[in-house]
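In: coords below, sequence missing:
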């Protein structure tokens, strides 16, 4: 399984991953929704910034995954704070994620920026920030440019 993951453009998450400043991402919800329990070590995450262009710009391999049990607000905050050196969240992001009952922390390795490409989201009805795909090739939009011979 591979996953298409949206990153916050205004928080410069892609740049932080590219520079090595950030090595972990977090997702959370009030219930056990994607990506809870669906990500395993060795899977590839493909990254898009949530700025509207829909272009995949980076990829990384999942090194470690932690799926929390049900957390209180203080437990969620403590978990975020314990991992802040790798997460590098802004105060607004800390507030957002610390209020979730279930958190998924994913440590990444082998991050790389890639030549941008578009994906086809038509098979995904929701506007979620996490899209599980069997392989990226299933959703990759092939360029319509013709090569000159």
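Out: Okay, I see it. Computed from a predicted structure; not experimentally measured.

In: C-alpha from now on. contacts and neighbour counts both.
Out: Fine.

In: what ranges does this structure have for its strands?
Out: Secondary structure of the chain (DSSP state E): strands at 2-7, 24-29, 44-49, 55-67, 102-118, 130-133.

In: helices and strands around the second one, which ones?
Out: Looking back up the chat, that one is strand 24-29. The contact analysis (3 or more C-alpha pairs under 8 Å, 6 or more residues apart in numbering; DSSP states H and E) places strand 24-29 against helix 84-87, helix 91-98, strand 102-118.

In: what residues does that strand touch?
Out: Applying C-alpha atoms under 8 Å, 6 or more residues apart in numbering, the external contacts of strand 24-29 come out as 35-36, 86-87, 97, 100-108.

In: then this one, side by side with the first:
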């Protein structure tokens, strides 16, 4: 399964993945929303920065996935802190994910920079930062 994943531009998430310093992606919510339970080891993540250009610029393979049970604010903050070395979150992102009831931690490997290409998002909601696209070729437009 292929996924299109939006990364925080200000936090330099793509740069940090490219350099190998960042090896884990996090998503969190008060309920079980995407990608909770929908990502598996071996899936491929395609990365887009949230700066409006909509270009896929890299990809990586999912090495492992952790879907949390319902967490307290303290447990959630503790989980984020314990994984901060792999997540490399800036203060804003750290604050955003600490305290969420459900966290998904996705370890990635084999990051590859790609020749940029656009995707067709028309089948997905405006605010989604995680798109389970099944096959990247189905949404590739260039």
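Out: Looks like it arrived, so ask away. Bear in mind the structure is a predicted one, so any value in this text is a computation, not a measurement.

In: hmm, back to that, now the strands of the first structure in JSON lines, with distance to residue 142 of the first structure and mean neighbour count?
Out: Below are the strands of the first structure laid out as JSON lines (distance: least, C-alpha to C-alpha, whole Å; neighbours: other C-alpha atoms under 10 Å):
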{"stretch": "strand 2-7", "distance to residue 142 of the first structure": "16", "mean neighbour count": "20"}
{"stretch": "strand 24-29", "distance to residue 142 of the first structure": "28", "mean neighbour count": "20"}
{"stretch": "strand 44-49", "distance to residue 142 of the first structure": "16", "mean neighbour count": "24"}
{"stretch": "strand 55-67", "distance to residue 142 of the first structure": "12", "mean neighbour count": "19"}
{"stretch": "strand 102-118", "distance to residue 142 of the first structure": "8", "mean neighbour count": "18"}
{"stretch": "strand 130-133", "distance to residue 142 of the first structure": "16", "mean neighbour count": "17"}
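
In: picking that back up, and the furthest pair within the contacts of strand 24-29 of the first structure?
Out: Greatest spacing in the contacts of strand 24-29 of the first structure, by C-alpha to C-alpha: 101 and 108 (22.6 Å).

In: can you list the helices and strands packed on strand 24-29 of the first structure in TSV and add distance to residue 76 of the first structure?
Out: Shown next, in TSV, are these (distance: least, C-alpha to C-alpha, whole Å):
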stretch	distance to residue 76 of the first structure
helix 84-87	12
helix 91-98	5
strand 102-118	7
